[in-house]
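K.L.:
Coordinates only, no sequence provided:
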């Protein structure tokens, strides 16, 4: 039995042949040019086929479209940021014309101190974390001790306006106290300024009860005299509102800056806090006295020398600068 042809050949009948006959266009048809609409359609078709035949061209078009989209989003984001941007921080830049004069009703209004915390709430210390052989609990106790010392030396009114430093003295390590005792026994001694803040007797009366405080602190591993421990640095402004004497109308803000260093270490089971450095600066104060007491300058005449912004905590205290004129208080 013969096998069927696996590839049968097509059979063309007479009608198919007639229908497939090519008819040459007439001269009139050849002379007729396509209209504008046909030309545009032809160009679009040609461009489409070129794009399909050139994948790289299509990808380049896609990339351009993506870039354009990104640029558009950036432009929108920039516009939204511009209209919703926060006001610039001006805490360290004196306002034009200077701040308004302090008033007894609100002595800190118009100054950076108005945004400071009140009292010991403004004293910041690091979050206790285990460091260099001391546990978080041990450092927590040390930080609390440091805060108490700052409060006793710069916020206790008996110390600041009364010239007494018993509270601060009781917080100092007994082994270090003999080194400080000579200064603390005589608040007017030059060395006393390193440990406590005290206004000269009869030089100022506190206005209200608030003392404004602001600052920062840090802690890092350290080694001192063969002992491992933690070096704690504190840097704070204490702002006092004072008048020269009871009944005086003039009110003055005095800015006292404290930059201290403490070495915290273990002595057996006991945690020790040792004062290793204490720098301070006050403004506006009179420079004609050679003691360690604060003598507020109510004359507003300035003390000559370089100008300084006592609210600027970004620079270290220049202990060799001598008398300076405060830009603002």
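P.N.:
Structure's in. What do you need? As the structure is a computational prediction, the values presented were derived from the model and not from experiment.
K.L.:
Going by C-alpha atoms from here, please, whenever you check contacts or count neighbours.
P.N.:
Fine.
K.L.:
does residue 214 count as helix, strand or coil?
P.N.:
Recorded secondary structure, residue 214: strand (DSSP: H, G, I helix; E, B strand; the rest coil).
K.L.:
what do you get for the one 4 residues further on?
P.N.:
Three-state assignment for residue 218 (three-state DSSP): strand.
K.L.:
Would you check how far apart it and residue 263 are?
P.N.:
Using Cα to Cα, to the nearest Å, we find residue 218 at a distance of 12 Å from residue 263.
K.L.:
Residues that sit against both of these two, list them.
P.N.:
Common neighbours of residue 218 and residue 263, counting by Cα atoms under 8 Å, 6 or more residues apart in numbering, are residue 232.
K.L.:
Please compare the first structure with the one that follows:
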């Protein structure tokens, strides 16, 4: 939001919408989410991805590992849990008194260092993790300085950036959403005229599936099974923007969230962590060219990479495992992933992944 607290004038939005509704030649077009694929197809096909409505799901391959890969918009995967014997390789992020890291204004050149293992506790749920030095909640999401871009002035871009971060907070940090509530505030920021996304949202909360999984965009836990430890979610990531198609302001958010949880049963004190990295690309479209409601954005793509959230399960909720469960789940395949490594892009992460089965995370 600008220094004067101003926003995009309602009269301007409404004028664009009235022009769009006239149906005149060259009027605004209905947006669509572009290119929904699975990771294997992204890796094997060097050309542009196929439209997500035309995708035929690949035959499912079963595996005993815990790094699960699922269908995403524009490609993606789900990473689930760590093998118990990998605990010795977990890092010690500090004792809770380490100096916080500076904001991530650009992609790091290497993953965080690995140190001696330390298990998390209810009092220190991020102990033994790089996240112990990360910021809390939305404070860990770096915003760039605004500048006039595309159809928007500097003040309008600033508002679009703020609202983009609002969407991340409402979809991945809101206490009610994390406990399983429908993310109404987050959904209200999505352009209702983007029909393919609206179809996905309707299906995802009615009948979650590989193709229509709410966890692609929203973080949700089933409160009858697990509960968050405290009220802090650690985050690290950044928002960038550029001019997109038809003069839109295209905002990309690449953020990792760390959720500490315990079993819902009274007195439970074993802490497990679910780690979620999401890349969301949002288009703040020019209403003169795209049918859009004021104050809402259209999706270009979204990708997710989740550790200890459930392997090949599509219930609409993360399903973290604890030590006893991991000990009996078997081993993952040979593919290993560091969930705290933000030095590679999400596209690189997707290309390195298989679109089926479960692998092994090197730390939690």
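P.N.:
Cool, got the structure. Computed from a predicted model, the values in this text were never measured in an experiment.
K.L.:
quick one on the thing from earlier: in terms of packing, which of residue 218 and residue 263 of structure 1 has more residues around it?
P.N.:
It is residue 263, of residue 218 of structure 1 and residue 263, that has more neighbours when counted by other Cα atoms under 10 Å, with 24 against 15.
K.L.:
how much does the helix or strand hosting that one stray from structure 2?
P.N.:
For residue 263 of structure 1, the element it lies in under DSSP states H and E is strand 252-267. On superposition with structure 2, the mean distance recorded for strand 252-267 of structure 1 (mean Cα distance after the TM-score superposition for structure 1) is 1.1 Å.
K.L.:
What's residue 248 of structure 2 aligned with over in structure 1?
P.N.:
In structure 1, residue 248 of structure 2 lines up with residue 229, judged by TM-score structural alignment.
K.L.:
Contacts only, for the nearest residue to residue 263 of structure 1 once chain neighbours are set aside.
P.N.:
What sits nearest to residue 263 of structure 1 in space, not counting adjacent residues and going by Cα to Cα, 6 or more residues apart in numbering, is residue 231, at 4.7 Å. For residue 231 of structure 1, the contact set (Cα under 8 Å, 6+ apart) comprises 219, 220, 221, 222, 261, 262, 263, 264.
K.L.:
try it again with 10 Å
P.N.:
Applying Cα atoms under 10 Å, 6 or more residues apart in numbering to residue 231 of structure 1 gives the contacts 218-224, 261-265, 273-276.
K.L.:
Look at it and give its secondary structure.
P.N.:
strand.
K.L.:
quick one, strands of the stretch 151-300 of structure 2?
P.N.:
In the stretch 151-300 of structure 2, the segments counted as strands under DSSP state E, counting those that start in this stretch are 226-228, 234-243, 249-263, 272-284, 298-307.
K.L.:
Distance to residue 193 of structure 2 added to the ones you listed, as CSV?
P.N.:
As requested, the strands of the stretch 151-300 of structure 2 are arranged in CSV below (distance: least, Cα to Cα, whole Å):
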stretch, distance to residue 193 of structure 2
strand 226-228, 35
strand 234-243, 21
strand 249-263, 18
strand 272-284, 13
strand 298-307, 9
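K.L.:
So which of these is nearest residue 195 of structure 2?
P.N.:
strand 298-307 (10.1 Å; Cα to Cα).
K.L.:
In structure 1, what stretch matches that closest one?
P.N.:
Going by TM-score structural alignment, strand 298-307 of structure 2 sits over residues 274-283 in structure 1.
K.L.:
that older thread, I'd like to know which of the contacts of residue 231 of structure 1 are buried.
P.N.:
219, 222, 261, 262, 263, 264, 265, 273, 274, 275 (16 or more other Cα atoms under 10 Å).
K.L.:
that's a strand at residue 326 of structure 2, yeah?
P.N.:
No: Residue 326 of structure 2 is assigned helix when assessed by three-state DSSP, not a strand.
K.L.:
can you map out the helices along structure 2?
P.N.:
For structure 2, helices defined by DSSP state H occupy the ranges 10-21, 39-44, 154-172, 175-178, 184-187, 195-206, 323-327, 346-352.
K.L.:
Residue 221 of structure 2 is nearest to which of those helices?
P.N.:
Nearest of these (Cα to Cα): helix 175-178, 5.6 Å.
K.L.:
who does the closest one touch, helix- and strand-wise?
P.N.:
helix 154-172, helix 184-187, strand 226-228 (3 or more Cα pairs under 10 Å, 6 or more residues apart in numbering; DSSP states H and E).
K.L.:
hmm, who's touching the last one?
P.N.:
To tie it back to what came earlier, the one meant is strand 226-228 of structure 2. Contacts for strand 226-228 of structure 2 (Cα under 10 Å, 6+ apart): 122, 125, 175, 178-179, 221, 259-265, 268, 271-273, 318-321.
K.L.:
mind running it again at 6 Å?
P.N.:
260, 261, 262, 263, 264 (Cα atoms under 6 Å, 6 or more residues apart in numbering).
K.L.:
Excluding sequence neighbours, find me the nearest residue to the first one.
P.N.:
Counting by Cα to Cα, 6+ apart, residue 260 of structure 2 lies nearest to residue 273, which is 4.4 Å off, once chain neighbours are set aside.
K.L.:
What's the separation between the residue mapped onto that neighbour from structure 1 and residue 223 of structure 1?
P.N.:
Correspondence of residue 273 of structure 2 to structure 1, assessed by TM-score structural alignment: residue 253. Counting by Cα to Cα, the separation of residue 253 of structure 1 from residue 223 of structure 1 is 40 Å.
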